[in-house]
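**Q** structure here, sequence nowhere to be found:
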């Protein structure tokens, strides 16, 4: 099986069409189409349904996704196992992170890792649904996930975690003169239509359960797909929302009112991975993370959600 054809196959799976896949991989559309035809002839089965200009995997195509990613991951692992002429580590580390925990310790770890291993490429992409952690790792989409702990996926017991710290969330209310700019608020006293995001986490469920029955039943003011837009909507007056503690000063500088919730519900977060299948670059990344965080790996406990 030609690894290049496998790469084209996954590009079409990820981008939904030959045109988009060609742009992502940097080759001409006929090259992608020819590679797919060769792969289908070799496997003696169609891998995609052609629907309009889009491509949808057949059942055989879906079955191939995981092994295909593993093939490319194994190739990258093999390449990363061979140091360059000066003994420096090569390869790449692919990371997926929930936006709520992508700040804090992670940038410090990536910066230190890059300083020690400048030849290794680190890629960081967004992951919203934490129930897909095991799927992302099993299908070799990435080697490391940054998520809330405990892990909120079905196969958590097969994973290893490295705690990085805790994330706290504050309530941000639109600017106004009818109350102090900072203060505290009991969960049962929260009484407002919120700006929310549709993607939930295990910690979001804990916050939801801390609210009063009336607040839980209230319809949201705005549902935004892009969680990074929540603060902008709150500052514009659309309603209150939750933001990570790291955004507290930004909110205050723009005139928002900020409330710390009582009792506090700090959220643990960390790195999640399959320990037995790490590439040398990913193993080096975990070593740097453990050193900076001052923690040691441990088996992932079952989710509380």
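**A** Sure thing, it's come through. It should be emphasised that the depicted structure is a prediction, and the values quoted were computed from it without experimental measurement. Residues are numbered from 1 along each chain as shown.

**Q** going forward, measure contacts between C-alpha atoms and count neighbours the same way
**A** Fine.

**Q** quick one: distance of the longest helix seen in the chain to the chain centre.
**A** Secondary structure of the chain per DSSP state H: the longest helix is helix 59-80. The chain centre lies 20 Å from the centre of helix 59-80; the measure is CA atoms, centre = their mean, to the nearest Å.

**Q** which positions within that helix qualify as buried?
**A** Within helix 59-80, the residues that qualify as buried by neighbour count (16 or more other CA atoms under 10 Å) are 61, 64-66, 68-74, 76-77, 79-80.

**Q** now what about it, what contacts it?
**A** 3, 6-7, 10, 45-48, 89-92, 138-141, 279-281 (CA atoms under 8 Å, 6 or more residues apart in numbering).

**Q** narrow these to those in strands?
**A** Members of these lying in strands (criterion: DSSP state E): 48, 92.

**Q** can you get me a residue count around residue 278?
**A** Look at residue 278: counted by other CA atoms under 10 Å, it has 18 neighbours.

**Q** now the helices for the stretch 1-150 of the chain?
**A** 3-15, 18-25, 29-43, 59-80, 105-116, 133-138 (DSSP state H, counting those that start in this stretch).

**Q** these: which one's closest to residue 180?
**A** helix 105-116 (31.2 Å; CA to CA).

**Q** next, the one to line up against it:
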């Protein structure tokens, strides 16, 4: 068993099958299949159930995922550490981020990092909920995670770097039900149509809490696609509760950004594994937390 085989194994896991994994690796599928068969023979156990064109991990395969990610990440760390002797010139930082936080503060972090290290690249992996972010960091899919939660982020197995709070705001169409500058209270939201994210998100929890308190709100659209919310607002389908991270983009698009009272917040944090980071990830973390 070697690291290359583990990289191939993880590519099949992450891409959901041999065809897509082979394309992602720029490798002929027969070569990938042979490498996986060799790995299975070395381990003495099947790693995948082949089902049509797809695959499902066996129990042995599931047990291998985290050790494989750790082994691959350790090799990346060794290579990056050697390369850092002559300075950070090339490399990649893998970051798991929730959608709103990927708008801001992540875009600002990436901007500062890229200006200082133009030869480095950043890979941003989408995660819809805080627990998905922490799982991706735990398992080594990403070295860093950016998330927001209703309560301060706590995880005994990860380092948590607090980035403060983001306030919820109401995004509304310019010709919608609210005048510019309106401070929107729950009473003013009564009877309105709103666009909401899927259950489990902070913005959806805010809406659900208002409905649980007896407020008359109609969820006109429930969407998993955060990028669809602003266009729907601008077309007059409904208003949306988002964090202030969206303010600049919403205002540039012509939407109104209105204060909500009483104020409500999400706590934003960067998380990283407790063990050593690659030099690139460590530098990104330093730049991000220095502001």
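**A** Nice, I can see it. Just so we're clear, the structure is a prediction, and the values are computed from it rather than from any experiment.

**Q** could I get the TM-score for this pair?
**A** After superposition, the two chains reach a TM-score (TM-score structural alignment, normalised by the length of structure 2) of 0.87; 289 aligned residues with a CA RMSD of 2.6 Å.

**Q** sorry, back to before: relative to structure 2, what is the average displacement of the longest helix of structure 1?
**A** Aligned to structure 2 and superposed, helix 59-80 of structure 1 gives a mean residue distance of 0.8 Å (mean CA distance after the TM-score superposition for structure 1).

**Q** the nearest residue to residue 270 of structure 1 once chain neighbours are set aside: neighbour count?
**A** The shortest distance from residue 270 of structure 1 to any non-neighbouring residue, by CA to CA, 6 or more residues apart in numbering, is to residue 163 (4.2 Å). Close neighbours of residue 163 of structure 1, defined as other CA under 10 Å, add up to 23.

**Q** did I read that right, residue 163 of structure 1 in a strand?
**A** Yes: counting by DSSP: H, G, I helix; E, B strand; the rest coil, residue 163 of structure 1 is part of a strand.

**Q** was I right to think it contacts residue 286?
**A** No: assessed by CA atoms under 8 Å, residue 163 of structure 1 is found out of contact with residue 286, at 11.0 Å.

**Q** now the farthest one out in structure 1, which residue is it?
**A** residue 178 (38.1 Å; CA atoms, centre = their mean).

**Q** distance of that residue relative to residue 117 of structure 1?
**A** For residue 178 of structure 1, the distance to residue 117 of structure 1 equals 53 Å [CA to CA, to the nearest Å].

**Q** and what of residue 207 of structure 1?
**A** If you go by CA to CA, the gap between residue 207 of structure 1 and residue 117 of structure 1 works out to 39 Å.

**Q** same thing with residue 228 of structure 1?
**A** In terms of CA to CA, residue 228 of structure 1 sits 31 Å off from residue 117 of structure 1.

**Q** same check, this time on residue 18 of structure 1
**A** From residue 18 of structure 1 to residue 117 of structure 1 the distance is 35 Å (CA to CA).

**Q** same question for residue 285 of structure 1.
**A** 9 Å.

**Q** for these two, indicate the residue with more neighbours.
**A** It is residue 285, of residue 285 of structure 1 and residue 117, that has more neighbours when counted by other CA under 10 Å, with 23 against 17.

**Q** middle-most residue in structure 2, spatially?
**A** Structure 2, centroid-nearest residue using CA atoms, centre = their mean: residue 97 at 2.4 Å.

**Q** tell me the contacts of that residue?
**A** Taking CA under 8 Å, 6+ apart, we find residue 97 of structure 2 in contact with 124-127, 133, 145-147.

**Q** show me these that map onto strands.
**A** 124-126, 145-147.

**Q** name only those of those residues that count as buried.
**A** The buried subset of those - by 16+ other CA under 10 Å - is 124-125, 145-147.

**Q** from these, which is closest to residue 268 of structure 2?
**A** Once CA to CA is applied, the member of those that ends up nearest residue 268 of structure 2 is residue 147, at 5.8 Å.
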